[in-house]
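**Student:** 3D, please:
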Amino acid sequence: MTKRKVTDIVEELAAPIVEGEGLELVDVEYKKEGANWFLRVFIDKPEGVDIDDCSRVSEKLSDMLDEVDPIPDSYFLEVSSPGAERPLKKPADFERSIGKQVYITTYEPVDGQKTFEGVLSGYDGDVVTITEAKKTVTLPAERIASARLAVVF
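**Tutor:** Reported below is the predicted structural model:
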């Protein structure tokens, strides 16, 4: 089973559990680190998640994963908040982050650069607009490799 396939299956299993708890499923990650595999499920809600939210989702998801058994390898399940530098993956993530500081990397250079940090000033599904220090940059959404909120100190 490929890494992508595992995350798709887990996302399908986790979504109703997470939504049933009044939470949002932000991301699912399946990674090998050293000798161990880690299945990470990131959840959130507007006021932030707490340990009880993570514990409830972890218990229910663990039971579901034991029942369905979609992962052939041994792994560690971690359920947590996406943190202050939350990834932006879905259209709703970009829409709700307009006006916030973001960090974006692209697959290939746009105007000679591959990393952009500034205020997300627009998103229409096809184009992301970022206002950097003294300029505005428009990035085609399909060229974005990764995007996340950026913490400003």
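**Student:** contacts and neighbour counts: CA atoms only from here.
**Tutor:** Will do.
**Student:** Run a quick neighbour tally on Lys60.
**Tutor:** Counted with other C-alpha atoms under 10 Å, residues neighbouring Lys60 total 13.
**Student:** Repeat that for Phe94.
**Tutor:** Neighbour count for Phe94, taken as other C-alpha under 10 Å: 24.
**Student:** Would you double-check that it falls in a helix?
**Tutor:** Yes. When the secondary structure is assigned by DSSP: H, G, I helix; E, B strand; the rest coil, Phe94 falls within a helix.
**Student:** one more to line up against the first:
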Amino acid sequence: MADIAALTQLIEPEVEKLGFALVRVKMMSGEDGPVLQVMAERPDTRQLVIEDCATISRALSGMLDEADPIADAYRLEVSSPGIDRPLTRLTDFDDWAGHEARINLIDPVLGKKQFKAVLKGREGEAIYAVIPDEDDLTFDFKNIHSAKLILTDKLIAETAPLSTEGAETITEEEG
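**Tutor:** Reported below is the predicted structural model:
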């Protein structure tokens, strides 16, 4: 499989040059073979409209064709992170403090590797959260296997002014 860290280093400057922020780069299995998923957002709205996806897709397609960092054929998918977004950057834990997230850890904290918790922010790489009616948690950012916001009425209400167009996805054949 492709080296995600190397792909991220290749893709992030291109996305930023277009005025967007990279959220995640991920290789996934798709029905028609491997898919390189690139999630990005506008820093001001935290969304992407279909035209933004197309702009990023065109720029990345050319750059990836030239660099050829993936040996096998794959499809490029550019998308918005959506409302119930993955939390992939340290700043996400500050930005989404007060919201519920589903968190999967590599090593257990307080005997748990998986939990739903309300994010309380961070200090350095220490992430603070609380499991409602249970425990306060502190865990290291590097211990996170995956984290994602949970769709709640509060999250919907706080993101309601944003357009629903951000859920669009563009897919192109790559090889």
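**Student:** Any idea what the TM-score is?
**Tutor:** The TM-score (TM-score structural alignment, normalised by the length of the first structure) is 0.86; 150 aligned residues with a C-alpha RMSD of 1.9 Å.
**Student:** Please say which position in the second structure Ala15 of the first structure maps to.
**Tutor:** Under the alignment defined by TM-score structural alignment, Ala15 of the first structure corresponds to Glu12 in the second structure.
**Student:** Within the helices and strands, which one has that match?
**Tutor:** Take DSSP states H and E as the rule and Glu12 of the second structure turns out to sit in helix 4-17.
**Student:** Can you tell me the SS state at the residue of the second structure most remote from its centre?
**Tutor:** Farthest-out residue of the second structure from its mean C-alpha position, per C-alpha atoms, centre = their mean: Asp133, at 28.3 Å. Assigned by three-state DSSP, the conformation of Asp133 of the second structure is coil.
**Student:** thinking again about what came up before, quick one: list the elements packing against the helix holding Glu12 of the second structure.
**Tutor:** Contact analysis of helix 4-17 of the second structure by 3 or more C-alpha pairs under 8 Å, 6 or more residues apart in numbering; DSSP states H and E lists strand 21-30, helix 50-67 as its packing neighbours.
**Student:** tally of neighbours for the residue lying closest to the match of Ala15 of the first structure once chain neighbours are set aside?
**Tutor:** Of all residues not flanking Glu12 of the second structure in the chain, Leu22 sits nearest, at 6.0 Å (C-alpha to C-alpha, 6 or more residues apart in numbering). Other residues near Leu22 of the second structure come to 23 when the count uses other C-alpha under 10 Å.
**Student:** residues in contact with the equivalent of Leu22 of the second structure over in the first structure?
**Tutor:** Leu22 of the second structure maps onto Leu25 in the first structure when the alignment is built from TM-score structural alignment. For Leu25 of the first structure, the contacting residues are 14-15, 18-19, 41-44, taking C-alpha atoms under 8 Å, 6 or more residues apart in numbering as the criterion.
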